[in-house]
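# prediction below, plus the sequence it came from.
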Amino acid sequence: MFITHHNIHAFEDGNKRTALNLFIDFLHKYTSLYIQDVITIQDSQILYLEKHISQEQFEHIIYYEVSEKLFNKNQKCNLEHLIPRGDIEATDEYQSGAQSDRRSSFNLTDLEKGQFFYQQLKKPIFQRDTNQWTVERVEKLINTFLEDGLIPAIILWEDSEGNIYIIDGAHRISSLIAWVNSDYGKENELNDSNHQVIESYINKNIGSYSEIKTSTDKKFKQAKSVIAKRSIAVQWVTGNYEKVKESFIRINEQGVVITQDEKELIEKDHLPTSKLSRAILAHGLGQVSKHQNDSTESLFNRFFMPSLSHQLNNYPLGGSLNEGFVISRIYNAVKIVDNGEHLDICSLEAKLLNVLEFIQDYLNISQKAYFYGATKQFKTNTFYGFIRFAVELSQNERLTKLFIRNRKEFEEFLVDNERHIQAIARKKRQAKKAFNELSSYYELLLIACENDDFSDLKSRYNYLEFGESNYKSTKEKTIRENYEKFISEIPRCFVCGGFIDGKEDAVQKHNCCL
């Protein structure tokens, strides 16, 4: 496939990287293979296209650079797409239906696609994203079912229209749905789900549900018997929508710790900040929401696409979509942009898009330089702080001109003092509480660069260490050296000398540099 693309399209310089991106993405999503050295493949592309090596030689290079990776049972399963979210508003006067004749359990056949029970299942908008369980945990749950072990009851709520909402047990029931329907992410196109690799692993270690169900092989006799007879217990909560939200918080506070952001998202799910955050993230989790549109898809892409890949030098603005509780990151960014104005959802959507366009299209911020640290991990503190600073810049022409004029020195200072942001945020205890202080730090630094006088900055932040001399231990020095190499690979604008995203050998300038 990779070579055929070259043969047919004769990729130019920019398109060679596109072909390689597609090839690596294909391997990563649909196989258990990976490329050992991307640079070797890149060099061989040029040699092949310039006819310095034959197709057979090119094939040999690819073959020897592709290796099989060990299956990681600790990778997360994104099962969010399997059960849609209901669009009940907090203000709607939904009451639970009649209590009589409610089922007390369900079995696996009820979870097959097309079955009425499965079709009625929904998750309330405040329910956690169903993407936190590992493959190992999903495997254990399926085995527990087949071994007739204890599985806690699923807690449900029914609205007056007969829709059934999962209040507790979304990961449990979604894991069983995934196995029954052999869907570990295949209908979720945007998120990197590794669904085929996961399906192969589960089928190898447990067996395919459809195969077990239809097989006459004696080795499946016990499993078939359990599937035919066993059911999962159901408990029902009653009351209106607000009562259900209270029940959800109470249940989860007794089990898995519920964060303050989660609690706020539940209690304020009727606000535009919550609705927009859910709508943006839904594009990457396979969900469909009435608040989704072309703009929310564009916002999702600006935060997360192309997906994080150190091999491909992709460093998205919002970090990796596969990290835990990403909704919190988006929610706080949306709140920072709203800035207490309490905008309606359309106005908030437009303002957020304008801020991201300002960051990415006008300033051409190097996301790699700003939002990824010495260990290449995403820096949430910087993300919040710079979003706030960008809002200020976009509304203040004088400050923007100051940034453009002093950009090189400003960014080099941030790199030389990479640990400042974390230290300021730590003093505020939480990243989401530190964004105003971080924005003030950026502004004060900008003024210091303009005046070539850093005394006010050092006086205000007298608890910080300035310069590279504070890296004393061998480990710290090694991390610093790796970070300097990491930063040195970022291209620079030929006008101002500041960092810019793109290829190292490309001649580039920021759109804001006239």
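Noted; the coordinates are in hand.
# only C-alpha atoms for contact and neighbour calcs from this point on.
Fine.
# neighbours around the nearest residue to residue 80 once chain neighbours are set aside, how many?
Spatial nearest neighbour of residue 80, excluding adjacent residues (CA to CA, 6 or more residues apart in numbering): residue 130 at 4.5 Å. By the other CA atoms under 10 Å criterion, the neighbourhood of residue 130 contains 23 residues.
# confirm that residue 130 sits in a strand.
No. Counting by DSSP: H, G, I helix; E, B strand; the rest coil, residue 130 falls outside a strand, being coil.
# look up how far residue 369 lies from it.
32 Å (CA to CA, to the nearest Å).
# got it, and residue 305?
For residue 305, the distance to residue 369 - CA to CA - is 17 Å.
# where along the chain do the strands fall?
When secondary structure is read from DSSP state E, the chain shows strands at 33-35, 66-68, 105-106, 121-122, 154-158, 164-168, 232-236.
# buried residues in the second one?
What that stands for is strand 66-68. Of all the residues in strand 66-68, those buried under the rule 16 or more other CA atoms under 10 Å are residue 66.
# then this one, side by side with the first:
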Amino acid sequence: MATHMVNLDALIPREDFESISPGGDAQPSAIQNSIRVTDLTLEGFAYPVLRKPDFQRETANWTPEKVTALVRSYLEGDLIPAIILWRSTMSGKVFVIDGAHRLSALIAWAHDDYGDRHTSLRFFDNIIPDEQRKAAEATRQLIQESVGSFSDLSLALKNPDTVSDQRLRLARNLSFLSLPLQWVPGEADKAESSFYRINQQATAIDPTELDMIKARRKPNALAARAFIRAGTGHKYWSSFSESVQADIESIAKEVYDLIFRPNLDLSIKSADLPVAGRGYSADSVKMVFELVNFVNGVQPEMWREETGSRRRKGSNEEAVTPLTDDSDGSATLKFMRAVKKAAERIAGKTPASLGLHPAVYFYSYTGRFQPAAFLAAIAFVQELVNKRMLVKFSENRDAFEDFLVKHKYFLNQIVRRYGSLQRSAAPIQQMYRIVLKGLIEGVSVDGIISRLQDPDTARLPVKVITAGDHEYGRDFSTRTKNAVYLETALQTSPRCNICGARLHTRFSTVDHKIRKEDGGTGAPGNAQLVHPYCNSGYKEYLHASRR
């Protein structure tokens, strides 16, 4: 089975239900009840007026196999559920209420664009992730093997003697088969309520996606949408001024490159890993939205629509101030800058960056990215800053990270107990606090583990396990291979020449062993690789303490 999903998001443009444009009119007395693939080509009459609601979730949840199966089902005349549409009298555009993936799969086949050709390239500003290209190529190959391309079948009717009987049969089916349509009557509010009701049946909208749809004009959802696609794709922020749009897209790309590069595949071959896992996945949407809310202190009751105006949830709770829609982009930029600052504290090469090694902090011992650990590290580093403990951390960083590497499976145990994302972020952060405090106080490793298990201090579900506690088959699984690669990479990882902890070369800086102020030169022999913060704050502290 394919690893990556096919991104068909570019093929049906988004638009506001209530947009006004020339061509709107009263509802016609009669409207077609089916649509053919030939209507969906660039030259077809139906395709130019097709739209998705501007809040529609990303059309990127089908595998190459599923796209191929849909196209084949259409050509075989199999029953395909009706596409549900709504026609705006204000613009004359036709909106897809249900069936965007089905319709997009057929459009992709007709255009030979599975997320990597002309329409998609324009939509994503020519920035197509490797995973997206791989999924597109896999789909194109499966389509070719299964039914043939749209252009091939179109030519088959004109040249029947050059194709197989099977392809000729499919080509003849193409000439008369169509998809059934159903229409939602009424105005824009009826269309939107129909969208929510219909899309919560069968394959329901993911709760995070639904939250982001309903909060689509609020700064947390706008910021998350920008980060997820590095500022490309549908511009949910297009109503803002051009300068604000440019700032949003610039920050989005910087943060995306910082946390999602290099691209991550299932098989780990080195320790050069992205700090936030795979950028091209369904899980990344949840993680990024949680990250934006987490960094900016936004709780669900502040932006979910049932919040209303200021209200109290209980007699002992403070009033909740609702998060309002962002009318000019200023709040979105504020949220995005906060995320950028937090990300630069753990990754990158800015002077304040601790340059945390992804393999140490964000991946389990089997090589699986742990979103909760990522959020926990963000919070833990911010706590170190607030409590002025960065120097203490740097003094004990080597031993701290050795503890995390040796007991990597503690992450899995905590996540299994508490759940994903923010539910486990706080317990993981608590583990970090206890470990660092124990090291500062000179407590042994066994003593620190006892503190983690002590019901009076943490009561974390951590248990020391040995190689004998695992059961393995005869062949090496992907998890086992990932574990071996990670362990080897961590054992051979370079070390910071100031604090002694593991160094991720992508987040390292070159430092003068003998400072320039003390006569040090730029000769190679006077150069050393260090963490950015060690090259600035911690080094200056060490120099001052020696006076």
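Good, I have the coordinates. Small disclaimer: the values here were computed from a predicted structure and weren't measured.
# picking up where we left off before, so what does the residue nearest to residue 80 of the first structure match up with in the second structure?
Residue correspondence, TM-score structural alignment: residue 130 of the first structure in this structure matches residue 59 in the second structure.
# repeat for residue 411 of the first structure
Checking TM-score structural alignment: residue 411 of the first structure goes with residue 401.
# contacts only, for its match.
For residue 401 of the second structure, the contacting residues are 360, 501-502, taking CA atoms under 8 Å, 6 or more residues apart in numbering as the criterion.
# what about 6 Å?
Not one residue lies near residue 401 of the second structure by CA atoms under 6 Å, 6 or more residues apart in numbering.
# what do you get for residue 407 of the first structure?
For residue 407 of the first structure, the residues meeting the contact criterion (CA under 6 Å, 6+ apart) are residue 498.
# go with 10 Å
Contacts were defined as CA atoms under 10 Å, 6 or more residues apart in numbering; by that measure residue 407 of the first structure touches 401, 413, 446, 449-450, 496-499.
# what does residue 126 of the first structure give?
85-86, 167, 245, 248-249, 262-270, 274-275, 278.
# on that earlier part again, wait, which of the strands of the first structure is closest to residue 457 of the first structure?
strand 33-35 (45.9 Å; CA to CA).
# which secondary structure elements does the closest one contact?
Counting contacts by 3 or more CA pairs under 10 Å, 6 or more residues apart in numbering; DSSP states H and E, strand 33-35 of the first structure is packed against helix 13-30, helix 55-65, strand 66-68.
# adding distance to residue 385 of the first structure, write the ones you listed out as a markdown table.
Supplementary listing: those in a markdown table, determined by distance: least, CA to CA, whole Å:
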| stretch | distance to residue 385 of the first structure |
| --- | --- |
| helix 13-30 | 31 |
| helix 55-65 | 41 |
| strand 66-68 | 40 |
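# drop anything exposed from the contacts of residue 407 of the first structure.
Applying 16+ other CA under 10 Å to the contacts of residue 407 of the first structure flags 446, 449-450, 496-499 as buried.
# most widely separated two among these?
Longest distance between any two of these is 18.1 Å, between 450 and 499; criterion CA to CA.
# between residue 305 and residue 369 of the first structure, who's got more neighbours?
More neighbours surround residue 369 than the other of residue 305 of the first structure and residue 369, with 24 against 21 (other CA under 10 Å).
# what's the match for that one in the second structure?
For residue 369 of the first structure, the residue aligned by TM-score structural alignment is residue 360.
# so what's its match up against?
Neighbouring residues of residue 360 of the second structure by CA under 10 Å, 6+ apart: 271, 401-406, 408, 486-487, 490, 502, 504.
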